[in-house]
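Asks: sequence below, structure please.
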Amino acid sequence: MNDFTMRLVHLHHCRGIGWNTIFQLLKADPELTSLYYLKMNDLNLPKTSAIEAYNDLHSKQIYDQIQQYLINGIQMITIFDDRYPQLLKETYQPPWVLYAKGDLAILNEKIHLAVVGTRQYTEYGENAIKYLFPKLIENNIVIVSGLATGIDTIAHEVAMMNKGKTIGVIAGGFHYIYPQANKRLAEEMMNNHLLLSEYPPNTKPQKWQFPMRNRIISGISKGTLVIQAKRKSGSLITANFAVQEGREVFALPGTIFSEHSKGTNELIQQGAKLVNSPEDIMEELIYFT
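Replies: Down below sits the predicted model:
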């Protein structure tokens, strides 16, 4: 890890420092060479936040903690790193730092497909994934999801069962995997696939982080497939991010009598591509890329 990466990652660990503060500091000092010489007022933060950020910036404990990450197999990829996903760079306010554990080569695969859906899925949704994935994986499409219960979990597991590659994007840090029920799945992915977070490993997951991580799920993917979703499902947030970034959106149609299909059916009404077969996805992601 070079000195600039260390400085940026350290800054990223400081309480009270958000995306815009880092942007302003980088604008004023692109190499962050004066970072450790900044006065509290230079941070342009409210007093309490400035005190916390300043103390963290001069904390040897945080510095030592960051050094320990590599020993624990956690890699830090900044937006200035060649390994940072190009598609994610093109999104609005991409993370300054990605924390990664697992096979980083999966990030460089050509085609990633985000697959999201409701936590309260039905057998129809599970069967659809089992039907669609083998052909997608045979064509080297990497499955990206959020490690949540329900459709996310099935997406990761079915991808692995078919000897495909999968990426999980989590809220919070690696030391606080949520939900706990997916801890074993997360460990398997960290060993053989890839887990990503925009939060330092010691960050406890908070409610607002879950919709925010959806922008990464869609941001590293050429398209987003919504399997099942209620009208106000969080999965629709991921689809909306995809639309805003000009990516493909696919939706599994469902019966008008199921709450779990109301969200996907509305997406189709709004212009998402109806998915009947894996070819419906591949012709958009493979044949015309």
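
Asks: C-alpha from now on. contacts and neighbour counts both.
Replies: Will do.

Asks: show me what contacts Lys135?
Replies: Pro278 (C-alpha atoms under 8 Å, 6 or more residues apart in numbering).

Asks: and Gln86, by the same measure?
Replies: With C-alpha under 8 Å, 6+ apart, Gln86 has these contacts: Ile220.

Asks: from His112, how far off is it?
Replies: 12 Å (C-alpha to C-alpha, to the nearest Å).

Asks: shared neighbours of the two, anything?
Replies: Counting by C-alpha under 8 Å, 6+ apart, the common neighbours of Gln86 and His112 are Ile220.

Asks: I'd say Ile17 and Ile51 touch.
Replies: No. Using C-alpha atoms under 8 Å, Ile17 is not in contact with Ile51; the gap is 11.0 Å.

Asks: Tyr36: neighbour count?
Replies: By other C-alpha atoms under 10 Å, 12 other residues sit near Tyr36.

Asks: ok now do it, which residues does it touch?
Replies: So Tyr36 contacts 57-58 (C-alpha under 8 Å, 6+ apart).

Asks: contact partners of stretch 108-123?
Replies: 83, 85, 140-146, 148-152, 155, 217-218, 220-230, 233-235, 238, 260, 285-286.

Asks: please provide the structure for the following sequence as well, for comparison with the first:
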Amino acid sequence: MNLVTKKLFLLSHCKSLNQRLLLEIIKKDPTLQFIDSEHIWPNIGLSNKQLHLIRNEYLTLSFNSLYNYYKQEKISFLPIFDANYPPLLKEIPDPPPFLYYKGNINILNTKLMISVVGTRYPTAYGRRALEFILKPLVYERWVIVSGMAKGIDTLAHKASINDGGKTVAVIAGGLNNVYPKENIELASELAANHLILSEHTPSTEPQKWHFPMRNRIISGLSLGTIIIQAKKRSGSLITANQALEQNREVFAIPGSIFDECSAGTNELIKSGAKLVQHPLDIIEEFVSL
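Replies: Below is the predicted model:
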């Protein structure tokens, strides 16, 4: 492991830094020299006092202690400059500078990645639509990406597993704080045979603002995002908007005009998202791959 990776690993643990600032530091000071010298300060809009605070916090951390603990917990990490870092994710405006993961990182070595998000409370129609749309995609070796939330996210992961495919979960908190708790068993299955990712250090407890942050990674990993049942105001629509901002495809499964859970997806279609009635509606968008 090179020295810059070790530095970035420790910086990712500094509570005086957030992901945006850490990314700015990497852009301005790729070798992170400012850690070694009080006379080299990257121009990222912080005062010298704030930069001193970051440096002092950094110096209190022990790489060996943290690294050995994560190794024991089977937690690995991936800096943005690593060859295995997903190229699609690197293209978004604000890629996570550091990812922690459990599982098989080689799952990311494919272009065929599609995100699936939706309501936490799917109807029988939503469940049936998910199975109908995802089964052929999994058969065609598409990796299913979602957020391991209750509802559509969980069903998407399980559908991929049950159909013999691969799936990636991007979670809001750290890897040692699985949310919701009812998905601890699913998380274990993903860590053993699939992949779980987080941009936060493993001990981080999930906070409300982590979820929209997490959504940009879900859409950023994928060529497109499928929305299955979403209300007019929902996290799924945040993911859809982020996918659009990242220049990715957005697919929406229509629903009844009388169903509140379909109001958001129907609105997306009206705004230009591709209406999906059959798996081929998605597959045909990527025939050149």
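
Asks: can you calculate the TM-score here?
Replies: After superposition, the two chains reach a TM-score (TM-score structural alignment, normalised by the length of structure 1) of 0.93; 287 aligned residues with a C-alpha RMSD of 2.0 Å.

Asks: buried set for stretch 19-28 of structure 1?
Replies: Residues 21-22, 25 are the ones in stretch 19-28 of structure 1 that count as buried (16 or more other C-alpha atoms under 10 Å).

Asks: how big is the offset of that stretch relative to structure 2?
Replies: Overlaying structure 2 shows stretch 19-28 of structure 1 at a mean distance of 3.7 Å from the equivalent residues (mean C-alpha distance after the TM-score superposition for structure 1).

Asks: what do you get for stretch 128-137 of structure 1?
Replies: Looks like 1.1 Å for stretch 128-137 of structure 1 (mean C-alpha distance after the TM-score superposition for structure 1).

Asks: going along the chain, name the helices of the stretch 1-150 of structure 2.
Replies: 3-11, 19-28, 48-59, 63-72, 87-90, 124-139 (DSSP state H, counting those that start in this stretch).

Asks: residue range for stretch 177-193 of structure 2 in structure 1?
Replies: Per TM-score structural alignment, the counterpart of stretch 177-193 of structure 2 in structure 1 is residues 176-192.

Asks: nearest to Pro254 of structure 2, out of the helices of the stretch 1-150 of structure 2?
Replies: helix 124-139 (9.8 Å; C-alpha to C-alpha).

Asks: so which of the buried residues of stretch 19-28 of structure 1 comes closest to Ile79 of structure 1?
Replies: Of these, the one sitting nearest to Ile79 of structure 1 (C-alpha to C-alpha) turns out to be Ile22, at 12.0 Å.

Asks: return the residues in contact with that closest one.
Replies: With contacts defined as C-alpha under 8 Å, 6+ apart, Ile22 of structure 1 is in contact with 11-12.

Asks: which among the buried residues of stretch 19-28 of structure 1 gets closest to Leu104 of structure 1?
Replies: Ile22 (25.1 Å).

Asks: what kind of secondary structure is Leu196 of structure 1 in?
Replies: At Leu196 of structure 1, secondary structure determined by DSSP: H, G, I helix; E, B strand; the rest coil is strand.

Asks: pretty sure it sits against Ala100.
Replies: Yes. Look at Leu196 of structure 1 against Ala100 with C-alpha under 8 Å: they come within range, at 4.7 Å.

Asks: have a look at those two and say which one is more surrounded.
Replies: Leu196 (27 against 23).

Asks: if I look at that one, how far off is Tyr287 of structure 1?
Replies: Leu196 of structure 1 sits 28 Å away from Tyr287 of structure 1, going by C-alpha to C-alpha.

Asks: also Pro179 of structure 1?
Replies: On the measure of C-alpha to C-alpha, Pro179 of structure 1 and Tyr287 of structure 1 end up 37 Å apart.

Asks: who has more neighbours, the two?
Replies: Set Pro179 of structure 1 next to Tyr287 and count neighbours by other C-alpha under 10 Å: Pro179 wins out with 13 against 9.

Asks: which residues does the more buried one contact?
Replies: 148-149.

Asks: try 7 Å this time
Replies: Ala148 (C-alpha atoms under 7 Å, 6 or more residues apart in numbering).

Asks: distance check, it against Gly146 of structure 1.
Replies: 11 Å.

Asks: ok, Ile170 of structure 1 next?
Replies: 6 Å.

Asks: and Pro134 of structure 1, by the same measure?
Replies: Pro134 of structure 1 is 20 Å from Gly146 of structure 1, where distance means C-alpha to C-alpha.

Asks: these two - which one has more neighbours?
Replies: Gly146 (27 against 19).

Asks: thought the more buried one was touching Val169?
Replies: Yes. Between Gly146 of structure 1 and Val169 a contact is recorded at 4.9 Å, counting by C-alpha atoms under 7 Å.

Asks: leaving out chain neighbours, which residue sits closest to Pro79 of structure 2?
Replies: Spatial nearest neighbour of Pro79 of structure 2, excluding adjacent residues (C-alpha to C-alpha, 6 or more residues apart in numbering): Phe98 at 4.5 Å.

Asks: the one you found: neighbour count?
Replies: The burial count for Phe98 of structure 2: 24, using other C-alpha under 10 Å.

Asks: got the contact list for it?
Replies: Contacts of Phe98 of structure 2 by C-alpha under 7 Å, 6+ apart are 78-80, 199.

Asks: if we use 8 Å, what do you get?
Replies: Counting by C-alpha under 8 Å, 6+ apart, the residues that Phe98 of structure 2 touches are 8-9, 12, 77-80, 199.

Asks: now do Pro211 of structure 1
Replies: Per C-alpha under 8 Å, 6+ apart, neighbours of Pro211 of structure 1: 234, 237-238.
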